[in-house]
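[1] how does the following fold in three dimensions:
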Amino acid sequence: MTTVTELLDAWPLADDIRIIPRRENLLLQPPPETAMKMWREHSLLQAVHFPNEYIAADFSPPKDIFCGDTLRLEWQQMNARQPFYHRNADVDEISLQVSGERTLMTELGSVELRPGDFSRIPVGVAHDNFGRKEVHLLFYIIAPVTDLGHVALRSEVKKEGPFPGWKKATPSAIEMMTECLGARGCDIVVSMADEDLLLDPSLAQSTSFARSGEALVVQRATAPRVSGSQQQHPEWLYKSATVWIGNVNLDKTDGKVYSRHRRADAIQYQLEGSRTLVTQRGTIEMHPGDYICIPKGCAYTNISKGTCQYVVILTSEIASVKAPYCKMASETSMEMVEAIRKDAAS
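    Sure thing, here's the model as predicted:
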């Protein structure tokens, strides 16, 4: 009979953690039928999928994955320049470069993004993208959002153009301001703008910029991989009042430490490698490009035969799935868990 550890926390509202010893078979076992059942029947978890690699296609709008009142997560691929400058009225816009290369051009300067790079565009800052056979994720989060991770790069000067494959918008560029988390159809106003003025960070006139010397910041995850029965807490990269974003690196892991968030749903995105996600609402294989939401109060753990990397987004506000499901978890049983654990150990 396996004894495991459960970590019960209140993320993203507090850092306190309660450590609870558990009999794993009881933790994963639903109660028997009784004459007066006072609980609901919960469905098994399901996952959605978007490819991590570019697939040749005409330019198209991003695809929504999850969306709520304080968070929207979308997938986009590009092999061209975005046809307008975008300015958010209500959110900080965070991106994760999944594959390929992308130039991000903003009023705070420009940066070249490579796979694994996270960037944050502060609310109200105009920006444009030029992607080359690339895929990236966008996280729209009600501002303000705080940077917490390792700073790998800061923009310092404006991007000199034209550069290969890019042409300046002449005689002027389109600029769009949006509300409601940057969603389509939420534009406030669309106008024209001088691109040379937009792309020169020395002309930024915000008192906040002047005080802090604010630049466009690129972060990369740096935490080492862990293995065995160790529990890898996410390396937190961003925090807002309602949303935390972090990165998890796993090595060969036996899944004997469970997590449970009493105040937050956990959206997970598989970036590299594969793992088995074991939960009180089913067991499912997570492969690159898979997304899943583990509801608050549901205990879960990972069993991994090799190295893998995934992104976790904790949100205290519901963010409903907007993409079609591609697969469903299987009923969790101790026989299944022990077989997976044995295979991972071999």
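[2] okay, CA-based contacts and neighbour counts for the rest of this
    Will do.
[3] residues in contact with L8?
    17-20, 259-262 (C-alpha atoms under 8 Å, 6 or more residues apart in numbering).
[4] at 7 Å instead, please
    17-19, 259-262 (C-alpha atoms under 7 Å, 6 or more residues apart in numbering).
[5] which positions in stretch 25-35 come out as buried?
    Neighbour-count burial for stretch 25-35 flags 25, 28 (criterion: 16 or more other C-alpha atoms under 10 Å).
[6] to compare against the first, here's the next sequence to fold:
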Amino acid sequence: MGTVHEHLETFPFDAAPRVFERKEELLLAEPLPAPIKRYRDHPPIEVVHFTPTYVEQPFAHPRGVYESEFLRVEWQTMNNRQPFYHRNCDVDEMSYQVCGERTLMTDLGTAELRTGDFSRLPVGCAHDNYGREDIHLLFYTPAPVAELISEDRRAGLVIPAFPGWEAETVNELITECLGGPGNDIVMAPADERLILEQVEREAEPLKVLHPEATAPGTTWLYRSGLIKIGRAYAESSDGRVYRRVRNAEEIQYQISGHRTLVTQRGTLLLEPGDFVRIPVGVAFTSIHPEPSAHITLSSAREVPQVSEGTRRGERLPVAELDRLREGIGR
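    Next comes the predicted model:
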């Protein structure tokens, strides 16, 4: 049997993990027969896939992928303008720009977002979006959330906000909780120019992060008491180091490259546009001969999947995993 290493990690990952040696065939095997069953039957891990390239379609509300009482993850596509400004009373809202262009207009400044950009709307920030062949991800979680790296740039006052923009009276929607359906408080008209000019009276404008695309390992970007969001990159991986997070589950979104995700609940080939959730305490690793990048979101509480799955993991024999490793690292 081949030997691998397991890193037993503790969220929020401020201390070094414990490291164990494991026989990989046993780590991924079914339990041995026993006179009394002391474990539950769990479903295999599951992928939710949304196309990572823009496809023309009518305006639609964001599509929920994972959601709990304290975190919501959404996928959104736009080729138009949002029909109202939104201001939430409880959560910070992070976004990742998958493709296309998006003008983010807020009372903390206006910013042009491009592929690879991250942004955070602090709690209480009024905002609107104008997307052009845009796809972006959204992460809502109770405030406060802090940035963990320096910004790439800051938003500012931009009038007109985009070509063809004219000041108008617009609707402003105030929401509570995670800001989803049923969380509205009030909607009322507002002067858009006054909203956008508010940035000149603010000490902290909106920040845009753009982590280095080929920075090895995980670049942590945002942190709250219950979650951390980062960007992970590796030139290649032979998957001989497994991770097991004892007190958090992990949601991943594949940005680029193809990667074989190996877990104790099945193995999956991931491609750009794939979401996957790894439950707390499940050991996992990745195998890929070419560069791979993904978003990683660690959550100290369970975040159930609310979108229909696309495909499920299957158990692969270790001999097949060794075949996938051939040539990696040589």
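[7] quick one: TM-score?
    In this superposition the chains share a TM-score of 0.95, using TM-score structural alignment, normalised by the length of the second structure; 330 aligned residues with a C-alpha RMSD of 1.7 Å.
[8] rewinding a little: out of the contacts of L8 of the first structure, which end up buried?
    Judged by 16+ other C-alpha under 10 Å, buried ones among these: 259-262.
[9] list the helices and strands the longest helix seen in the first structure packs on?
    Counting by DSSP state H, the longest helix found in the first structure is helix 334-345. Applying 3 or more C-alpha pairs under 7 Å, 6 or more residues apart in numbering; DSSP states H and E, one finds that helix 334-345 of the first structure makes contact with no other helix or strand.
[10] mean offset of that helix relative to the second structure (after superposition)
    Taking mean C-alpha distance after the TM-score superposition for the first structure, the mean distance separating helix 334-345 of the first structure from the aligned residues in the second structure is 2.6 Å.
[11] how far out from the middle of the chain is that helix?
    29 Å (C-alpha atoms, centre = their mean, to the nearest Å).
[12] which parts of it are buried?
    Buried, per 16+ other C-alpha under 10 Å, within helix 334-345 of the first structure: 337, 340-341, 344.
[13] check stretch 148-168 of the second structure too.
    Quick answer for stretch 148-168 of the second structure (16+ other C-alpha under 10 Å): 151, 154-157, 161.
[14] show me which pair in those is furthest apart.
    Spanning the widest gap among these are E151 and A161, at 21.2 Å by C-alpha to C-alpha.
[15] now do the contacts for the residue lying closest to R240 of the second structure once chain neighbours are set aside.
    Counting by C-alpha to C-alpha, 6 or more residues apart in numbering, R240 of the second structure lies nearest to V4, which is 5.0 Å off, once chain neighbours are set aside. Contact partners of V4 of the second structure, counting by C-alpha under 7 Å, 6+ apart, are 21-24, 240-241.
[16] tell me which residues in the helix or strand containing V4 of the second structure are buried?
    For V4 of the second structure, the element it lies in under DSSP states H and E is strand 3-9. Neighbour counts over strand 3-9 of the second structure (16+ other C-alpha under 10 Å) mark 4-9 as buried.
[17] columns distance to F275 of the second structure on top of those residues, output as a markdown table?
    Putting the buried residues of strand 3-9 of the second structure into a markdown table (distance: C-alpha to C-alpha, whole Å) gives the following:
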| residue | distance to F275 of the second structure |
| --- | --- |
| V4 | 26 |
| H5 | 26 |
| E6 | 24 |
| H7 | 23 |
| L8 | 23 |
| E9 | 22 |
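[18] OK, contacts around E6 of the first structure?
    Per C-alpha under 7 Å, 6+ apart, neighbours of E6 of the first structure: 19-22, 257-259.
[19] quick one: terminal-to-terminal distance for stretch 22-30 of the second structure?
    Its start and end residues considered, stretch 22-30 of the second structure measures 15 Å (C-alpha to C-alpha, to the nearest Å).
[20] what span of the first structure lines up against it?
    Alignment of stretch 22-30 of the second structure against the first structure: residues 22-30, by TM-score structural alignment.
[21] chain center to the matching stretch, what's the gap?
    In this view, stretch 22-30 of the first structure has its centroid 30 Å away from the chain centroid, taken as C-alpha atoms, centre = their mean.
[22] same deal with stretch 93-113 of the second structure?
    Mean-position distance between stretch 93-113 of the second structure and its chain equals 16 Å (C-alpha atoms, centre = their mean).
[23] which residues touch the nearest residue to K158 of the first structure once chain neighbours are set aside?
    The shortest distance from K158 of the first structure to any non-neighbouring residue, by C-alpha to C-alpha, 6+ apart, is to G109 (4.7 Å). G109 of the first structure sits next to 155-159, 199-201, 215-216 when contact means C-alpha under 7 Å, 6+ apart.
[24] among these, which recur in the second structure?
    With the contact criterion set to both residues aligned by TM-score structural alignment, their matches' C-alpha atoms under 7 Å, those that also touch in the second structure are 155, 157-158, 199, 215-216.
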